[in-house]
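Visitor: I would like to see how this sequence folds:
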Amino acid sequence: MKKLICNLFLVLFSTVSVFASAPKSPKTLKPVSRLDTATLATGCFWCTEAKFKQLKGVEKVVSGFTGGHVAHPSYRQVCTGTTGHAEACNIIYDPKKISFDELLKAFFVAHDPTQLNRQGNDVGTQYRSAIFYHNPEQKQKAEYYIKKLNAEKAYKQNIVTEVKPFTVFYKAEDYHQDYFSRNGDVPYCKYVIQPELEKFKKVFKDKLKN
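Guide: Below you'll find the model as predicted:
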């Protein structure tokens, strides 16, 4: 079963320096558009989608595949672990309501970033932990937090999250979209996603949509 190390991050959030001292965006940057995109991989995309959809400021979450070498892969192809793709989500968000920093906080709570090419019983490179950055600022922040969390030994082991440039994102088949909300009674949803989602919601209770 996939585990969420919630207790570590309850402590982490009380350590203001970790996230409060993040590098500031240069004032010379152009104003951001109303919506922005973060592309994150935390294992099974059903679980990733279910969690990030709960956050205020997140307009849409799309499940799909990225980071590999096969064009327009199917879910079955990705499941073989031979396409190089990770199960990931495009998280469309309003930066005036939720920042990329806050999404990274959620990212590091949503899964165990010290597990290499797996999350719990989901094993394979397609389940790797990864941040696919869309601009230099996202890259800088991702690398900053990983370095900081490792330095403060937030985990017993070092973070293995990949930080890679975003290239192309392939949307997964329609039946993968909104999977948890449409299939809550399926055993995987009931016994794996639901418990993790409840833990996630407790950590971010002040950031949840009504």
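
Visitor: Every contact and neighbour count from this point should use C-alpha atoms.
Guide: OK.

Visitor: For stretch 116-127, buried residues please.
Guide: By 16 or more other CA atoms under 10 Å, the buried positions in stretch 116-127 come out as L116, N117, R118, Q119, G120, V123, G124, T125, Q126, Y127.

Visitor: Now flag whichever of those residues is closest to F100.
Guide: Distance to F100 across the buried residues of stretch 116-127 (CA to CA) is lowest for Y127, with 22.0 Å.

Visitor: If you drop the residues flanking it in sequence, what lies closest to the closest one?
Guide: What sits nearest to Y127 in space, not counting adjacent residues and going by CA to CA, 6 or more residues apart in numbering, is G43, at 4.1 Å.

Visitor: Surely that neighbour touches I131?
Guide: No. If you go by CA atoms under 8 Å, G43 and I131 don't touch, sitting 11.7 Å apart.

Visitor: one more, for comparison:
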Amino acid sequence: MTNIETATLAGGCFWCLESAFNSVAGVKSAFSGYAGGHLDNPSYEQICQGDTGHAEVVQVNFDTDQLSYRDVLEIFFALHNPTQLNRQGNDIGTQYRTGIFYHDQKQKQIAAEIIQEISDEEIWPDPVVTELVEINNYYQAEDYHQDYFSNNPQNQYCNMVVAPKLAKFKQKFASKLKQ
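Guide: As a prediction, this is how the structure comes out:
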């Protein structure tokens, strides 16, 4: 019997996070979506206006017999810059903020510990601004956002942003990838 846990993470464009997590052994699914806002069932267009309060997130369902929540967060922090407030690279707006939407107190504690470790180790020259908030909603993004990188290899953004980030990720985490 497997033990499935859910992590909901915001780290810029959800296409990058989703494509990386879907390649990790132990991840059963990773879906692009929206969390943390005040509008029910928002659309991508509404999110992009920047006034719904939602972040682009990836909801990761993983088998805790193969991958720990700490492992998931270590991958998450390797995939984005947690010191950029309301942006990742050229993607600017509150929807691109860095955040961990915890599902229980254990996740909150582990996330707080990792954020403190990253801060103490001074891995980044600037302070970590990753928000740590309890999940209050999650809406799966439109179908065309799911597996976007795999389904749209010709897309310029995918070629310039997602592909290099994914290649670097796969080198660093080769031992954790699906066979």
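
Visitor: TM-score for the pair, please.
Guide: Superposed pair, TM-score by TM-score structural alignment, normalised by the length of structure 2: 0.98. Supporting alignment: 179 aligned residues with a CA RMSD of 1.1 Å.

Visitor: re earlier: what do we get in structure 2 for the residue nearest to Y127 of structure 1?
Guide: Alignment note (TM-score structural alignment): G43 of structure 1 maps to G12 of structure 2.

Visitor: How about the contacts made by that match?
Guide: Going by CA atoms under 8 Å, 6 or more residues apart in numbering, G12 of structure 2 touches E56, V57, H80, R87, Q88, D91, Q95, Y96, R97, T98.

Visitor: got it, and F169 of structure 1?
Guide: Applying CA under 8 Å, 6+ apart to F169 of structure 1 gives the contacts G64, F65, T66, N90.

Visitor: element containing the equivalent of P42 of structure 2 over in structure 1?
Guide: In structure 1, the residue paired with P42 of structure 2 is P73, using TM-score structural alignment. Assigned by DSSP states H and E, P73 of structure 1 belongs to neither a helix nor a strand.

Visitor: what number of residues lie near P73 of structure 1?
Guide: Neighbours of P73 of structure 1 under the rule other CA atoms under 10 Å: 20.

Visitor: I'd assumed Y170 was in contact with it.
Guide: Yes. With contact defined as CA under 8 Å, P73 of structure 1 reaches Y170; the gap is 7.4 Å.

Visitor: list the residues that contact both of these two?
Guide: Taking CA under 8 Å, 6+ apart as the criterion, P73 of structure 1 and Y170 both touch F65.

Visitor: Give me the distance between the residue mapped onto Q119 of structure 1 from structure 2 and L79 of structure 2.
Guide: Correspondence of Q119 of structure 1 to structure 2, assessed by TM-score structural alignment: Q88. Going from Q88 of structure 2 to L79 of structure 2 by CA to CA, to the nearest Å gives 10 Å.

Visitor: Likewise for Q66 of structure 2?
Guide: Distance of Q66 of structure 2 to L79 of structure 2, computed by CA to CA: 20 Å.

Visitor: got it, and I110 of structure 2?
Guide: Distance from I110 of structure 2 to L79 of structure 2, by CA to CA: 18 Å.

Visitor: Which one of these two is surrounded by more residues?
Guide: The residue with more neighbours, out of I110 of structure 2 and L79, is L79; 19 against 15, by other CA under 10 Å.

Visitor: Quick one: residues contacting the more buried one.
Guide: By CA under 8 Å, 6+ apart, the contact list for L79 of structure 2 reads G11, C16, L17, K165, F169.
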